[in-house]
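**Student:** Structure of the sequence below:
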Amino acid sequence: MSLIRVAAMDNHPIVLEGVGAALARSAPDMELIAIADSCEALLAGPGASADVVLLDLRMPGQGPAHDNVVRLVERGLVVLLFTAEERPTPVRRAIQAGAAGLVLKVDPIETIAQAIRDAHLGHLACSGPLAAMLLADESLGTRLSERQIEILQAVSRGLPYRLVAKNLGIAEATVREHLARAAHAYREGGIETGNVHGLITQARADGHLAE
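**Tutor:** Down below sits the predicted model:
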């Protein structure tokens, strides 16, 4: 029997060591071959030859999770999100970037193992009702455009509107219009964000902006 080689990227190694031990007991068809705390470390070691990579969505200092997904997928790796994250926005962005599915850290090890098998076979892996809801329920979370997110990210770093406009090659009035549309999107969902600082706080809380 050919083993499914699993690698994992997480900033809590003890969690992954527990997963590795549980897989050894419950899933004789797979083996945890590498644990890493960054894309660089994973790709520089045995994890680069894994069949499936378990990727935590919350990796401090590693940039947005969907960027990590892109890097790993570009190297030919199958990425399965493995996280305690329950905000729909970062989950969906990671799926759009190429992740093969989602399992939650609270899931039973048998469920996680089956999701790994599904991802390895090329199926969209989804470990349970909550994960399915995060992936598919269109009513969850406020949708913002890529341009709105880009502008909010720039403003959150303290850049004045005129510099944001200059950097993006658009008019300052256009920057303000995008911010107004983002605030309107939240109002339509029943959330009043107030001023731009409130808008940034809400967008960050929803996972639109990098921590």
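
**Student:** alpha carbons only for contacts and neighbour counts from here, please
**Tutor:** Will do.

**Student:** Run through who's touching stretch 105-112.
**Tutor:** Here stretch 105-112 makes contact (CA atoms under 8 Å, 6 or more residues apart in numbering) with 19, 22-23, 26-27, 82-84, 103-104, 127-128.

**Student:** Let's see that with 10 Å instead.
**Tutor:** 15, 19-20, 22-23, 25-27, 54, 56, 80-85, 102-104, 113, 115-118, 125-128, 130-131 (CA atoms under 10 Å, 6 or more residues apart in numbering).

**Student:** can you pull the buried residues of stretch 161-176?
**Tutor:** Neighbour counts over stretch 161-176 (16 or more other CA atoms under 10 Å) mark 161, 164-165, 172, 175-176 as buried.

**Student:** Residue 86 in helix, strand or coil?
**Tutor:** coil (DSSP: H, G, I helix; E, B strand; the rest coil).

**Student:** element containing the closest residue to it other than its chain neighbours?
**Tutor:** Ranked by CA to CA, 6 or more residues apart in numbering and with sequence neighbours excluded, the top spatial neighbour of residue 86 is residue 134, at 7.2 Å. Assigned by DSSP states H and E, residue 134 falls within helix 129-136.

**Student:** what do you get for residue 54?
**Tutor:** Short version, using DSSP H and E: residue 54 is in strand 52-55.

**Student:** helix or strand right after that strand?
**Tutor:** According to DSSP H and E, the helix or strand after strand 52-55 is helix 65-74.

**Student:** circling back to that earlier point, quick check: of the buried residues of stretch 161-176, which lies closest to residue 33?
**Tutor:** For the buried residues of stretch 161-176, the minimum distance to residue 33 (CA to CA) is 44.5 Å, reached by residue 164.

**Student:** Excluding chain neighbours, what is closest to the closest one?
**Tutor:** Nearest one to residue 164, counting by CA to CA, 6+ apart, is residue 154 at 6.5 Å.

**Student:** And this one, please, so the two structures can be compared:
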Amino acid sequence: MIPDASVVRVLVVDDEQLIRSGFRFVLAADPAIEVVGEASDGAAAIDLVRAHRPDLVLMDVRMPGMGGVEATAAIVAQSNARVLAMTSVDSEEQLVRMLAAGASGYLLKDDPPERILDAVRRTAAGDAVLSSRSAEQLIRRAVETENGSGRQHAIDLVGALTARERDVARGVASGATNQEIGAHLHISPGTVKTHLEQVFVKLGVRRRGQIGTILERAGLGGTDA
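**Tutor:** Reported below is the predicted structural model:
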């Protein structure tokens, strides 16, 4: 049977059965979301992604055995599934590691149900979604970097970008327009815009000019785009 393309197929990954059941209950409120499986650790999650080909993985960060960071990196590398990290620990380092592994979003487990549902829909549609506290953490890092408080902060921020997002960021830093960057990278301006939206979120900036400052502090320059 061919899956309904209008339904978001979700795999729930958490080492606690009670948490998985809670997520199932929350997601069941939206008929356009279908839970296709559950896993209690990262290794099982990778196997279920291959078997069920979900659109989105709700990924716990800390689990016995293979944790969320390693599982996210493997899933992003091997499939088209997007990963929305869910955690009960508000850790800045954990946030950066999950984004660097390829997670498209990062929420806290105590976020309200409507926020979780909205994040699942938006992440599956291609948006980058962060909890308000996580966004504040990234913005704080960017501000600290802008104030010259350390090269390592900039390196960590840039490390959260995918290779394509980094290419787009370098194009922006060089002063190129979205159209020019797209022509240089052989992608459409719309695709450039999508990547750029994630660059803004992951670097915690609001203006194009701030991107160049962070790249410079991280030791990266612009492109010839």
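
**Student:** where does the TM-score land?
**Tutor:** The TM-score (TM-score structural alignment, normalised by the length of structure 1) is 0.60; 142 aligned residues with a CA RMSD of 2.4 Å.

**Student:** before we move on, back to that, what distance do you get for the aligned residue in structure 2 for the residue nearest to residue 86 of structure 1 to residue 90 of structure 2?
**Tutor:** The alignment partner of residue 134 of structure 1 in structure 2, by TM-score structural alignment, is residue 137. According to CA to CA, to the nearest Å, residue 137 of structure 2 stands 10 Å off from residue 90 of structure 2.

**Student:** Now do the shared contacts for these two.
**Tutor:** Joint contacts of residue 137 of structure 2 and residue 90 (CA under 10 Å, 6+ apart) are residue 131.

**Student:** ok, those two, which is more surrounded?
**Tutor:** Just comparing residue 137 of structure 2 and residue 90: by other CA atoms under 10 Å the higher neighbour count belongs to residue 137, 19 against 15.

**Student:** any chance you could map the helices in structure 1?
**Tutor:** Ranges of helices in structure 1, per DSSP state H, are 13-26, 39-44, 65-74, 88-96, 109-120, 129-136, 146-156, 161-168, 172-188, 196-205.

**Student:** With distance to residue 50 of structure 1 as added columns, please give those in JSON lines.
**Tutor:** Formatted as JSON lines, those follow (distance: least, CA to CA, whole Å):
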{"stretch": "helix 13-26", "distance to residue 50 of structure 1": "14"}
{"stretch": "helix 39-44", "distance to residue 50 of structure 1": "10"}
{"stretch": "helix 65-74", "distance to residue 50 of structure 1": "11"}
{"stretch": "helix 88-96", "distance to residue 50 of structure 1": "19"}
{"stretch": "helix 109-120", "distance to residue 50 of structure 1": "10"}
{"stretch": "helix 129-136", "distance to residue 50 of structure 1": "24"}
{"stretch": "helix 146-156", "distance to residue 50 of structure 1": "32"}
{"stretch": "helix 161-168", "distance to residue 50 of structure 1": "39"}
{"stretch": "helix 172-188", "distance to residue 50 of structure 1": "40"}
{"stretch": "helix 196-205", "distance to residue 50 of structure 1": "32"}
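
**Student:** between those helices, which one is nearest to residue 32 of structure 1?
**Tutor:** helix 13-26 (5.5 Å).

**Student:** Measure how that closest one sits relative to helix 109-120, angle-wise.
**Tutor:** 90 degrees (axes from the mean of the first three to the mean of the last three CA atoms, to 10 degrees).

**Student:** just checking, what packs against helix 13-26 of structure 1?
**Tutor:** Secondary-structure packing of helix 13-26 of structure 1 (3 or more CA pairs under 10 Å, 6 or more residues apart in numbering; DSSP states H and E): strand 4-9, strand 30-36, helix 109-120.

**Student:** now, of the ones you listed, which is deepest in the fold?
**Tutor:** Greatest average neighbour count among those goes to strand 4-9 (a mean of 24), per mean count of other CA atoms under 10 Å.

**Student:** Contacts for the strand or helix carrying residue 158 of structure 2, please.
**Tutor:** Residue 158 of structure 2 belongs to helix 151-159 when assigned by DSSP H and E. Contact with helix 151-159 of structure 2 is made by 93, 96-97, 99-101, 138, 140-146, 148, 165-166, 169, 199, 202-204, 211, 213-220, as judged by CA under 10 Å, 6+ apart.

**Student:** Buried ones only from the residues you listed, please, as a PyMOL command.
**Tutor:** Applied in PyMOL, the following selects the buried portion of the contacts of helix 151-159 of structure 2 according to 16+ other CA under 10 Å:
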select buried, resi 96+97+99+100+101+138+140+141+142+143+145+146+165+166+169+199+202+203+204+211+213+214+215+216+217+218+220
